[in-house]
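Q: Below: sequence and its predicted model.
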Amino acid sequence: MQKKEYSLDLGGKTLTAQFTNLTDQTDGSLFLRLGNTIILATAVMSLKTQEGLGYFPLTVEFEERFYAAGKILGSRFMRREGRPTDEAVLSGRIVDRTIRPLFSQHIRNEVQIVVTVLSIDEDDPDILAVNAASLALATSPIPWNGPVSAVRIAKIKGRDGFIVNPTYPIREHEEIELDLVACGSARQVPESLLEAALEKASEEIEKIQAFQKKIIAEIGKTKRIVEKPETPAQVSSLFAEHIEEKIDNALLSGAGKAEIYALKDTWMKVFADTIEGGEKTIANDLYEEKINERLHTLIIEQRKRPDGRGFDDIRELYAQAGGFSPVLHGSGIFFRGGTHILSVLTLGGPQDSQLVENMEIQSKRRFMHHYNFPPYSVGETGRVGGFNRRMIGHGALAEKALMPVLPPQS
């Protein structure tokens, strides 16, 4: 087996990137190791363009393997992994949100990133996954404007200095005052402490960036060219004649998205009636591009926001604590402009704690925040029931924000 390794000292530990021909059918892949935590990251871009698609088809999968921790888990009747755990979904979202903005949104070839945890010790694989995905993409022929780097910075209460990529034992048994990556888990800290943490994170990220760029310069492949589809002159002229001058009114009407959607319906009808056999994707992409372009121009050059607010104005707020039903243990209603939330609380005993059994740890979870986003909340129809990755991610953000203010279990 062919093998090439690169190493970097990071926070007192060795970060090792190993490139082999084990997965040579991929566009880019590597093993990334920190301590005894090892992950495999692969990047593949389909050769086939998906015609008629109105978005960039990127998927990121974070796969946990029980063998990575030397465990045999699962149900009594099926001893293997099933659907992704919440932790796996959240780790995948960290990778997705980091790499997605660096792709051209005009790409219509499917791109898939798969991060598989092969071995896990005391080092968390989530931050490792971002750096591994970046290297897999950056050394591949897939067009991508990276690299990017990630690091976790923690501050233990009562101690000086910061910890780079704190281990599980530290995060479980120490009182963490600031965790820069785990969104929302920071308690109230002085601004100076946050600034110092950001400076430390920047220093470590620069090291990882330099490490990646060295590897890319040595073994990186020539990027594939993905041309942006050109809008036919006839379509551009048609848009300018019938729609262009109406965009500002739709954006600044204060009617939310209703006017924008209505104008889009008008445009698609004009397009269909005028361009016989025209590809609807061209019309859709042009409309979205023009709306996005004009929205940025209004904000940056004219300091106008779509709903008419000034830069320092916030939407109208309303809050109500309790009073929804005497049967419920607790309830709350919160409005911010057109966004309305109903929150319900249920209290239980220690026996109601959720048993968490995953690749990394086995523990009990005493606080759970479930985020639901039904289709009727945006005036649409759709599937009701179950939950998706977005719901899991948003619920985790709220949960981490609330955890520090919960009373101790004792």
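A: Yes, it's here.

Q: drop to CA atoms for contacts and neighbour counts, all remaining ones
A: Will do.

Q: I figured residue 164 hits residue 150, correct?
A: No. Counting by CA atoms under 8 Å, residue 164 does not reach residue 150; the two are 10.8 Å apart.

Q: burial of the residue lying closest to residue 219 once chain neighbours are set aside, as a residue count?
A: Distance criterion CA to CA, 6 or more residues apart in numbering; nearest residue to residue 219, sequence neighbours excluded, is residue 139 at 6.5 Å. Neighbour count of residue 139, defined by other CA atoms under 10 Å: 27.

Q: my guess is residue 139 contacts residue 220, does it?
A: Yes. Between residue 139 and residue 220 there is a contact under CA under 8 Å: 3.9 Å.

Q: got the contact list for stretch 196-204?
A: 10, 151, 152, 153, 154, 162, 180 (CA atoms under 8 Å, 6 or more residues apart in numbering).

Q: hang on, residue 107 in a helix?
A: No. Residue 107: not assigned to a helix; according to DSSP: H, G, I helix; E, B strand; the rest coil it is coil.

Q: List the residues that contact it.
A: 55, 56, 57, 226, 228.

Q: From residue 126, how far off is residue 17?
A: As judged by CA to CA, to the nearest Å, residue 17 and residue 126 stand 16 Å apart.

Q: Next up, a structure to set beside the first:
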Amino acid sequence: MPVFREEAVISGQSISLETGNWAKQAHGAVVYRRGNLVLLATVCAEKEAKEGQDFFPLTVDYREKIYSVGRVPGGYIKRENRPAEHETLISRLIDRPIRPMFPEGYFAEVQLLITVLSADTSSTVEGHCITAASAALMASDIPFAGPVAGIVVGRIDGKYVADPSFKELKSSDLELVVAGTREAIVMIEGASDEFTNDEIIAAIEFAHAEIKHRLDLQEKLASKMNLKKREVKLLLPDSSLLKEVSDFARTKLAKANQNPDKQARSADIDSINKETLEHFKAKLEGKENAELNLKHVKNYLHELEYYVVREAIFEKNMRADGRKNDEIRNISIELDV
């Protein structure tokens, strides 16, 4: 297998992507290097979804090996321990921007592993992990509408900093994890001192500009490899059936969502969902793929509620409980209890 490598100086540091020399059994594998930080991102996917599968089984697993800091487990137990809490949280950070980039209706099992081979305390790792995970998918034949890249933004002495070190973060009044494509931001998570809207927007714009350099790197690597994505069978719901569901339940859901009593509102929505399912269960009985189509109806009801709430907020200036967007509900407190 030929070895492909792409390198660029980004935010004052050399970042390289290499594939073809490591993890050759994987469908996609990239070694990501930045300073002393070395990540191995690998991805494997089943050719087809399991029969009856109605969700996307994506597993993302981020691990920091003890040898990445020049140590090996000693004592009686010489194996690596189970993932620490921060490893689980970073796995979720990687999952969040990656998952929506797979095609709708793609339900084949995918395993995405990101392993720290060499650690570097001069940089936070979250953004690099997201970029490495996306690069592994770009270097594979797995269908993926990427690339995606991530970055951690800090602000020190009023200046925004890309991927600050752990030491720098202590003096930063902002820690923002941002992931995005060339067209849009797809995930934001972080914490800060009190910031104005303009300051947060400036931080996001700074992040997006930096993200584009990381996207360029991935696209150049993928262009060199010139891989053809595999053809997959997508399990998409019947659009005419979804229209029937919308016609049957949308108006009812919109009315139920305006109830100011939260418990009554939830009860009304549950009742409408049950009524809709019973209606279509009777309608689909005896037809081909009746059970699968009923699952589509159930899943679409959750989407329909999302559309109803979103429509009320942006088009009618109304919250889910009937309040205007600038109205605050009555709140009471008691002291000396």
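A: Arrived safely. This structure is a prediction, so every number in the text was calculated from the model and none was measured.

Q: Tell me who's in contact with the residue nearest to residue 219 of the first structure.
A: Counting by CA under 8 Å, 6+ apart, residue 139 of the first structure touches 28, 215, 216, 219, 220, 221.

Q: Tell me, of the residues you listed, which are also contacts in the second structure.
A: Retained in the second structure (both residues aligned by TM-score structural alignment, their matches' CA atoms under 8 Å) from these: 28, 215, 216, 219, 221.

Q: Name the SS class of the last one, please.
A: Residue 221 of the first structure carries the three-state label coil when classified by three-state DSSP.

Q: One more: the third one?
A: With three-state DSSP as the basis, the three-state label of residue 216 of the first structure is helix.

Q: The second structure: which residue goes with that one?
A: Using TM-score structural alignment to pair residues, one finds that residue 216 of the first structure aligns to residue 222 in the second structure.

Q: Quick check: its match touching residue 138?
A: Yes. Using CA under 8 Å, residue 222 of the second structure is in contact with residue 138, at 6.0 Å.

Q: Those two: who's more crowded?
A: residue 138 (27 against 20).

Q: which ones are touching the more buried one?
A: Residue 138 of the second structure neighbours (CA under 8 Å, 6+ apart): 28, 144, 146, 147, 218, 219, 222.

Q: Show me which of those residues are buried.
A: The neighbour count (16 or more other CA atoms under 10 Å) marks 28, 144, 146, 147, 218, 219, 222 as buried among those.

Q: wait, which of these is closest to residue 300 of the second structure?
A: Checking these against residue 300 of the second structure by CA to CA gives residue 144 as the nearest, at 23.3 Å.

Q: Could you find the closest non-adjacent residue to the counterpart of that closest one in the first structure?
A: For residue 144 of the second structure, the aligned residue in the first structure is residue 144 (criterion: TM-score structural alignment). Spatially, and ignoring its direct neighbours in sequence, residue 144 of the first structure is nearest to residue 103 (5.1 Å; CA to CA, 6+ apart).

Q: How about residue 24 of the second structure?
A: In space, residue 24 of the second structure is closest to residue 1, 8.0 Å off (CA to CA, 6+ apart).

Q: got a list of what the one you found touches?
A: Contacts of residue 1 of the second structure by CA under 8 Å, 6+ apart are 20, 21, 24.

Q: corresponding residue for the first one in the first structure?
A: Right, the one you point to is residue 20 of the second structure. Counting by TM-score structural alignment, the partner of residue 20 of the second structure is residue 20.

Q: can you tell me how far the residue nearest to residue 219 of the first structure sits from residue 112 of the first structure?
A: 15 Å.

Q: Please apply the same query to residue 47 of the first structure.
A: 12 Å.

Q: neighbour count winner among these two?
A: residue 112 (16 against 9).

Q: isn't the more buried one right next to residue 44, touching?
A: Yes. Here residue 112 of the first structure reaches residue 44: they are 5.5 Å apart, a contact under CA under 8 Å.

Q: For the second structure, which segments count as strands?
A: 4-10, 13-19, 28-34, 37-45, 58-64, 110-118, 149-156, 159-162, 174-180, 185-192 (DSSP state E).

Q: quick one on the thing from earlier: would you convert the contacts of stretch 196-204 of the first structure into CSV that also reports neighbour count and distance to residue 308 of the first structure?
A: Shown next, in CSV, are the contacts of stretch 196-204 of the first structure (neighbours: other CA atoms under 10 Å; distance: CA to CA, whole Å):
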residue, neighbour count, distance to residue 308 of the first structure
10, 17, 48
151, 24, 39
152, 21, 39
153, 20, 39
154, 24, 40
162, 19, 43
180, 18, 34
